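[1] just coords:
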């Protein structure tokens, strides 16, 4: 077995162990501490469990599944975005995609009274797509085209503008002000089991498209001309990958609100461990993204008791230093 394959197998094993440990912490840690034995009793379906513990564990089960699903989707979208755009700073939050999806969902709630998760996902998909096109088009203007730093700066500007408009809409919607405000920050609290199925189906479609295109993304890294010479329909494949990324981001925002930096942290950490082969990078990034969001949610429950800190805040606390570090590494890139 090649050394690179062995290394990837080791990283996969470690991530699976860490994922299991994170899930256990998610079940046991919170305002009400629950023992591991009680968790085992719940998971094995035993009836020897108090109603309060059963209710808490039932909610934490859905919350853990929700965090794993959204974290994996955001990390997968971030890794795909970095590969498709050849931009090391690619992240749905940094490039304005989250902000576009968030604004679209809030606009749908405010003006059209949308309520279902599938409707949220549809509006978020459209908003994410429009924001993506807008950021890339504006960053392409001027000398040098859409460089990584120009994309990041334009994404920040678009995010700020759309964030202000989103806040203005939320303030006008008094009936749903509290829930929308919590959702806008990014949270998996209050997750409902009935919303998991439609969300999971949409995320699965996006994930399958992106994972099946791993070889194509590897070819993109060689440049468009080389990719075309290898038989790739560059424009069509890039559009297909972009649609998959937008679907992942839009659905994630619809489920949990705009959560930033996971799409930046997870791929860069995994890339440092296993290299830039997207056949390994994409699935491992998804697994690591799930770990990050589960741990962020768990930490947020206990960091400022008795209140909870939303995962959108805890991921930003960790993500900002990572982003600054990556920007410093990219200082040689021309604006």
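    Okay, I see it. Just so we're clear, the structure is a prediction, and the values are computed from it rather than from any experiment.
[2] going forward, measure contacts and count neighbours with C-alpha atoms only.
    Noted.
[3] which one's the longest helix in this structure?
    Taking DSSP state H as the criterion, the chain has its longest helix at helix 51-85.
[4] Distance from the chain centre to the next helix-or-strand element following that one, please.
    Beyond helix 51-85 on the C-terminal side, the first helix or strand identified by DSSP states H and E is helix 97-112. Here the centre of helix 97-112 is set off from its chain's centre by 17 Å, with C-alpha atoms, centre = their mean, to the nearest Å.
[5] next one: stretch 180-189
    Centroid displacement of stretch 180-189 relative to its chain, using C-alpha atoms, centre = their mean, is 14 Å.
[6] which other residues reach that stretch?
    Counting by C-alpha atoms under 8 Å, 6 or more residues apart in numbering, stretch 180-189 makes contact with 63, 66-67, 102, 106, 170, 255-259, 297, 310-313, all of which sit outside it.
[7] Can you list the buried residues in it?
    Going by neighbour count (16 or more other C-alpha atoms under 10 Å), the buried part of stretch 180-189 is 180, 182, 183, 184, 185, 186, 187, 188, 189.
[8] and residue 100, what does it touch?
    Here residue 100 is in contact with 124, 127, 128, 129, 130, 131, 132, 159, 162 (criterion: C-alpha under 8 Å, 6+ apart).
[9] Please produce a ChimeraX select command covering the buried subset of the residues you listed.
    In ChimeraX syntax, the buried subset of the contacts of residue 100 is picked out as below (16+ other C-alpha under 10 Å):
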select :124,127,128,129,130,131,132,159,162
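[10] In strands, which of the contacts of residue 100 fall?
    Using DSSP state E, no member of the contacts of residue 100 falls within strands.
[11] Residue 93: which of the contacts of residue 100 is nearest?
    residue 159 (8.0 Å; C-alpha to C-alpha).
[12] Quickly note the distance from the closest one to residue 258.
    11 Å (C-alpha to C-alpha, to the nearest Å).
[13] second one coming, line it up with the first:
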């Protein structure tokens, strides 16, 4: 423990090696994904149509209009991916568990349940109402999972939190089904939402989302140095003057805001937080001052790329992005679970 504590301490003082390289590659990839998202879909756009759609507002051709439609979708998937990436980094740090992810800790499902209740019982239809319900659901679920995970000997151990999250998630999923099955009209509206999709993005949902994204990322950036100390263990962190209870609460709140808002607008998309944070940790090490902003970049790339892949696989229609991320994420999760038996955070 001491050797890792000292190595963590040294990391605090300098920029991780390869940081500039990883950042440059990340920004280039982000640009490539954004352009691909504008070009590819049920109809492939030509370069001149792309230019018209972006820079010539008075040209009213079919291709240019398709580009304009895809702009909101692209921005939305970049924002959602960034939110889920940062949320994953926060959840992993708070629980000190490398496999923590909003979808594994049941937070996604909690947000889903509240949105489903809103749709089925109160006829809620707007993004603005979805967000508050999803945040409430995500928050209550996070508190519940953490409470159950903290029971018994040893407090909230990483393995107990994942088990509590999985059990809670399963229970809430069946509740979602129970509410939906007798209500056909809610089922239709819900089906698209529940798969996880960025296809229905509109400018109004983006403007609704931005304040939550900014608040969540601000919390993440402010708590990053203290979360680095938390990685040394609660006693060491307390010794360094960190109020661990308050820190966990605030950082978890940031994670819940990001995950809840993204889930409200795009549906429960899993694995992004897990994947992006892991990729970044492998490249840059554990210093959260770098992991958090880079996870935002990685999450945006992964989600946008998955969305483009879903459109290309789907030939005439499209495969929803939630299906694509699960397809990519599940095998990686299995590999990580096997590896992390050897080492935990």
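    Here it is on my side, so go on. Computed from a predicted structure; not experimentally measured.
[14] sorry, back to before: will you turn the contacts of residue 100 of structure 1 into a markdown table that also has distance to residue 293 of structure 1?
    Output for those, formatted as a markdown table (distance: C-alpha to C-alpha, whole Å):
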| residue | distance to residue 293 of structure 1 |
| --- | --- |
| 124 | 20 |
| 127 | 23 |
| 128 | 21 |
| 129 | 24 |
| 130 | 26 |
| 131 | 24 |
| 132 | 24 |
| 159 | 22 |
| 162 | 24 |
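[15] Buried residues of stretch 319-334 of structure 1, list them for me.
    Neighbour counts over stretch 319-334 of structure 1 (16+ other C-alpha under 10 Å) mark 319, 322, 323, 326, 327 as buried.
[16] Next step: those restricted to helices.
    When these are checked against helices (DSSP H), the matches are 319, 322, 323, 326, 327.
[17] show me what contacts the residue mapped onto the last one from structure 2?
    For residue 327 of structure 1, the aligned residue in structure 2 is residue 337 (criterion: TM-score structural alignment). Under the criterion of C-alpha under 8 Å, 6+ apart, the contact partners of residue 337 of structure 2 comprise residue 99.
[18] same check, this time on residue 92 of structure 2
    By C-alpha under 8 Å, 6+ apart, the contact set of residue 92 of structure 2 is 98, 99, 100, 101.
[19] Return the closest of those residues with respect to residue 228 of structure 2.
    Distances from residue 228 of structure 2 to the contacts of residue 92 of structure 2, taken by C-alpha to C-alpha, are shortest for residue 98, at 14.1 Å.
[20] nearest spatial neighbour of the residue mapped onto the closest one from structure 1, skipping sequence neighbours?
    In structure 1, residue 98 of structure 2 lines up with residue 88, judged by TM-score structural alignment. Once flanking residues are discounted, residue 88 of structure 1 sits nearest to residue 82: 5.5 Å by C-alpha to C-alpha, 6 or more residues apart in numbering.
[21] what comes up buried for stretch 58-73 of structure 1?
    Buried residues in stretch 58-73 of structure 1 (16+ other C-alpha under 10 Å): 59-73.
[22] Tell me which stretches of structure 1 form helices.
    3-28, 36-43, 51-85, 97-112, 117-140, 148-172, 177-185, 193-212, 214-220, 224-229, 234-256, 262-274, 278-302, 311-329.
[23] so the second one versus helix 51-85, what angle?
    What it means is helix 36-43 of structure 1. Interaxial angle of helix 36-43 of structure 1 relative to helix 51-85 (axes from the mean of the first three to the mean of the last three C-alpha atoms, to 10 degrees): 80 degrees.
[24] rewinding a little: could the ones in helices among the buried residues of stretch 319-334 of structure 1 go into CSV alongside distance to residue 5 of structure 1?
    Output for these, formatted as CSV (distance: C-alpha to C-alpha, whole Å):
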residue, distance to residue 5 of structure 1
319, 29
322, 27
323, 29
326, 27
327, 30
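[25] Can you pick out the most distant pair from those residues?
    Most distant of those, by C-alpha to C-alpha, are 319 and 327, 12.2 Å apart.
[26] ok, now which ones touch the most far-flung residue of structure 1 relative to its centre?
    Ranking residues of structure 1 by C-alpha distance from their mean position (C-alpha atoms, centre = their mean) puts residue 48 at the top, at 37.4 Å. Neighbour list for residue 48 of structure 1: residue 41 [criterion: C-alpha under 8 Å, 6+ apart].
[27] How much space separates it from residue 32 of structure 1?
    From residue 48 of structure 1 to residue 32 of structure 1 the distance is 18 Å (C-alpha to C-alpha).
[28] just residue 279 of structure 1 next, same as before
    Look at residue 279 of structure 1 and residue 32 of structure 1: by C-alpha to C-alpha, they are 41 Å apart.
[29] Also residue 324 of structure 1?
    For residue 324 of structure 1 relative to residue 32 of structure 1 (C-alpha to C-alpha), the value is 36 Å.
[30] One more: residue 111 of structure 1?
    The gap separating residue 111 of structure 1 from residue 32 of structure 1 is 39 Å, by C-alpha to C-alpha.
[31] before we move on, what about residue 140 of structure 1?
    For residue 140 of structure 1, the distance to residue 32 of structure 1 (C-alpha to C-alpha) stands at 51 Å.
[32] who has more neighbours, the two?
    In terms of neighbours (other C-alpha atoms under 10 Å), residue 140 is the more surrounded of residue 140 of structure 1 and residue 32; the figures are 16 against 11.
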